[in-house]
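Visitor: Let's see this in three dimensions:
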Amino acid sequence: MAFAAFGIANAKPQSTDGPSPATDTASDQSGSHTDDPLPSPGAAEALPKASAYERVIGNFPVSPSLFPIVNQRSGWLRRHGTIVQFDNLNEFMAAVTAPTPGHGYRQGSSNAGQYALNVLTDWDRLLGWSGFTTHAVVVGRYGTTANRMFGDWLAHSQETYGGGGNVVVHLVMAYGEQHLLEDRLAIAAGRMAQLSDFATGSLFCTFMNNSFCGRPKGASDSIYYSSYPSSVWAARVRFRPLRRDIYVQTGVYFAEEGIFSPARNRSGFHLSGAYHVGEIFPVEVGWQPNFRRRSGEVAFPGHYKLGFAVERVTRDENFLDSLGNPYSESGFSAARSNGSWSSWFLMDQRLWTSRKHTKTGLSLLAGAVLNSPKTALRDRQFYAGLILNGFWTSRPSDTIGLAFSYMHIANGVQKTEERLLMQNKPLPYRATGVQTDAEVIELNYGFPIGRAITMEPDIQYYHHPNGQRNLRDAVMLGFRSHVEIF
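Guide: Presented below is the predicted three-dimensional model:
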């Protein structure tokens, strides 16, 4: 029973977005980030009954691949408690509409992608260490994102862009996890990403836009929130004290300066902690119900998450200086806040499931993120989406996704930019006008080709790119492909 990662068995490649930068310089360095093919085990699904536990690494289902021999059940790796997966995710986007003239923007297209190697090891099979597993992920990334061509720096059209250092091998995470008390208790430590454990979900990466994929973008508003593909030293505890479908998790993540910066941590192997600047303490409570039909058949799974994170990191405020005056007018630096916070409520629920094909159904996802208005760029985000599997009866694996996101820019940011604009001074966050709110709509259709390739044509609509009303709305067309190599 070493491996309670039953949720991983159902996981598609997933992405997680990186933070929004606090300054223009950081913006250029970090980017948005993502694709977590194997999210942290344990919180994706409710645990089965205790009688179902066994050494599951030997029977662990892996995604169909081009070379299934690597992870075959009777193979050398599986017999030695190890699963090795390698895949490629590629995303292409092109702007259909012309950008706003006068700012140096252009109409164009771009391609971005990543290949990822994931290694899961069950140490019960190797050394008889019951309940202990390790998880290591490395990636390589290439390309750039198309939304910056028309002036948007808030939500990347290709979520897999950035953060990977644009190197051949970038360490994403490497940690160990001990499962105890029939897997009701899980303790993990090592190089981990906070936003791969908290405020995440299994359906977000049905979508390509960074407003949704991995998690709602507002949840990563701080540059100190570690997110795939960058990690920090951390420890996390997840416990299911009363019911197996309810968990409580918390942890400590040691925030580092420049974790998304190629200048400081290009390869991801900077492990000394020399840039440690504080700690982040997230807490999340989750409920994972499996509602049944009258016949007793499980048909309507859901996930509900409520969380809060407190930062012990010094950050710039977005409006006032240390004397309580607008820093944009006083000439002094922005006040430094000794702490900040973020909160979230996330849910997804299967609304309808076909009696003929269990994969066919309609799911709703929705949620809200609220951040400290003194330090955030986005002080709140609301989103909703629908995912329909099996639109065609003969193709139950095809997926249609439609999602909408609303992001509000903090009032302090708006007031600062208004004052700077009147003084003809440069604006923060790469803005060319006052930022107020931004909306993104995405529609896509995903379908498998053979056993190991998935294609997803995609259309995105940006209303108020970069949160600016002085920029034209933008329409983008593109596609995503995913290949499971082994």
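
Visitor: use CA for all of it now, contacts and neighbours both
Guide: Noted.

Visitor: Count the neighbours of the nearest residue to Ala9 once chain neighbours are set aside for me.
Guide: By the measure of C-alpha to C-alpha, 6 or more residues apart in numbering, the closest residue to Ala9 outside its immediate chain neighbours is Pro61, 5.8 Å from it. The tally of other residues near Pro61 (other C-alpha atoms under 10 Å) stands at 16.

Visitor: next one: Arg380
Guide: When counting by other C-alpha under 10 Å, one arrives at 25 neighbours for Arg380.

Visitor: burial count for the nearest residue to it once chain neighbours are set aside?
Guide: In space, and not counting its chain neighbours, Arg380 is closest to Leu370: 4.5 Å by C-alpha to C-alpha, 6+ apart. Other residues lying near Leu370 total 20 when counted by other C-alpha under 10 Å.

Visitor: shouldn't Leu370 be in contact with Ser340?
Guide: No - under the criterion of C-alpha atoms under 8 Å, Leu370 makes no contact with Ser340, lying 11.6 Å away.

Visitor: Here is a second sequence; please produce its structure as well for comparison:
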Amino acid sequence: MRAALGGLTMAAVMGLASPASAQVVQNPTALSQFGNDLLNDGIFLRGHYVGEFAANPSGGNSQSARYAGQVDIGADFDMGKIAGLGNSAIHLTFSDRHGQNLAATNIGNSVSVQEVYGGGQTYRLTELTWDQAILDDHVEFLVGRTDAPGDFAASSFYCNFQTNSTCGNSSLFGQDNSLNYFPVGVWGGRVTVKPTPNLYGQIGAYEQDPSQGAESTHGFDFGVDRATGYVIPVEFGYQTTFASDAYPRHYKVGAFYDSGDYNDPFFDVTHNSAALTGLAHAQHSGRTSVYGLFDQMIWKPDAAAQRGLYVFGGVTAGTDSAQTADFFLQGGLLDKGPWAGRENDTIGFVVTDLHFGNRSQAFLRDSRVAAGGSATTQNPNEVMMEVNYGAQITPWLRVVPNLQYIVNPDNLPEPSQRSNIPDTFVVGLKFAIGLPELFGLPTKNYNH
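Guide: Got it, this is the predicted structure:
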């Protein structure tokens, strides 16, 4: 059912496809037999730990090293087995994030180089949803405490990387929408229609509540009195698998409508420069972002192989001059199983370009003037790159050393800086531990 973290095995968390059937442990220990018994009764336990280290030996505002981590634990309850309610499930996820953000503390960039940082560095209830498929799985709906970016404008390719410019969604959404991202859950849901195995369309509606991401909240406040609006995403896609295509692919187009109020990047309430007057920014209401994304296998070592080279990319754009960023471009390559015998390893490269609008650039210029600097203009193209190798060390441990580079860090966290931030080189290390695999528990993927 759900193609987000809540229902996936450790391999899928790191961007590797996994089968949609239960994998019962053979020759089980007492603990794994307990897991088998639960799975046979319709209860699947899951959990992961993801850690990300990052250091900038050159560039940024200062040199340092930071670590951020995330643990999530949860369960999926097969309500067909438990209560005879057809093809349905309850997803329950708790998470805890901890650590520091190198981009904010030392680089000065608004887009992080550790994608597990954010959403409040604390424990929280992340997901509590009802997931129901009907009409022979042609229609599925999910509703409850959840997040929109887990189901829209997402791809299993993106979180093979540590950079938050692409994992888990386009970084333009962080500039031009007030979305609540994993691990922050809000009231919402979606309906997905699949007329054929290859075609789908889906629409959702989600509460907009920035307060849910505060460290003082833990996901248990179910009230809606602090909601600031709503987000409506829509997406249409075409997708294939090895069962129907020798070179599997995904193509998708969609849009997000955000009903909430937001600040003009440049103008104040008197339609002058907010950076120079110090007055409150002018307010706008309602904004839209559109996107088109794809990935496709383009090479494999032989006709029967299910490993090979994929290309992926896309464009995301804001539709109004008052939005912070104009557009976002991304492209990359991912080699799954680069050598025989290393089918679960990957080699990845991604490059992104986040282009800021004229009003955002003018605000940074005037902020420097107000701080006593020169009226220099920030380059509007923030380019972020990563190259990495993902090594599946054991069934439960995956390690991804990576190198990242940021051209034209955006200065948005500290707009009063008097000069541009130097281009930044980052050395990173991401690792993921699958808790079911570590303890010999059965695994399952609820992804339809």
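
Visitor: quick one on the thing from earlier: onto which residues of structure 2 does whichever helix or strand the residue nearest to Arg380 of structure 1 is part of map?
Guide: Take DSSP states H and E as the rule and Leu370 of structure 1 turns out to sit in strand 361-371. Alignment note (TM-score structural alignment): strand 361-371 of structure 1 is matched to residues 308-318 of structure 2.

Visitor: Mean distance between the matching stretch and structure 1 after superposition?
Guide: For stretch 308-318 of structure 2, the mean deviation from structure 1 after alignment is 0.6 Å (mean C-alpha distance after the TM-score superposition for structure 1).

Visitor: Confirm Thr126 of structure 2 sits in a helix?
Guide: No - counting by DSSP: H, G, I helix; E, B strand; the rest coil, Thr126 of structure 2 falls outside a helix, being strand.

Visitor: got a list of what the corresponding residue of structure 1 for it touches?
Guide: Structural alignment places Thr126 of structure 2 opposite Val172 in structure 1 (criterion: TM-score structural alignment). The neighbours of Val172 of structure 1, taking C-alpha atoms under 8 Å, 6 or more residues apart in numbering as the test, are Ala136, Val137, Val138, Val139, Met192, Tyr228, Pro229, Ser230, Ser231, Gly268.

Visitor: Give the equivalent position in structure 2 for the last one.
Guide: Read that as Gly268 of structure 1. Under the pairing rule here (TM-score structural alignment), the equivalent of Gly268 of structure 1 within structure 2 is Gly219.

Visitor: ok, now the third one?
Guide: In structure 2, the residue equivalent to Val138 of structure 1 is Phe94, according to TM-score structural alignment.

Visitor: Remind me which helix or strand its match belongs to.
Guide: Using DSSP H and E, Phe94 of structure 2 sits in strand 87-99.

Visitor: That strand vs structure 1, average offset?
Guide: Superposing on structure 1 places strand 87-99 of structure 2 at an average distance of 1.3 Å from its equivalents, by mean C-alpha distance after the TM-score superposition for structure 1.

Visitor: next one: stretch 66-73 of structure 2
Guide: For stretch 66-73 of structure 2, the mean deviation from structure 1 after alignment is 1.0 Å (mean C-alpha distance after the TM-score superposition for structure 1).

Visitor: which residues in structure 1 does that stretch align to?
Guide: Taking TM-score structural alignment as the measure, structure 1 aligns residues 110-117 with stretch 66-73 of structure 2.

Visitor: Give me the contact list for stretch 342-349 of structure 2.
Guide: For stretch 342-349 of structure 2, the surrounding residues in contact (C-alpha under 8 Å, 6+ apart) are 16, 160-161, 307, 332-338, 385-392.

Visitor: Return the residues in contact with the match of Gly268 of structure 1.
Guide: Each residue near Gly219 of structure 2 by C-alpha under 8 Å, 6+ apart is listed here: Arg124, Leu125, Thr126, Val184, Gly185, Gln212.

Visitor: what about 10 Å?
Guide: With contacts taken as C-alpha atoms under 10 Å, 6 or more residues apart in numbering, Gly219 of structure 2 has the following neighbours: 94, 123-127, 145, 183-186, 212-213.

Visitor: What's the separation between the match of Val138 of structure 1 and Gly434 of structure 2?
Guide: Applying C-alpha to C-alpha, to the nearest Å, one obtains 15 Å for the distance of Phe94 of structure 2 from Gly434 of structure 2.

Visitor: those strands in the stretch 201-350 of structure 2, which residues are they?
Guide: Under the criterion DSSP state E, counting those that start in this stretch, strands of the stretch 201-350 of structure 2 are mapped to 229-239, 249-268, 281-299, 308-318, 325-336, 346-356.
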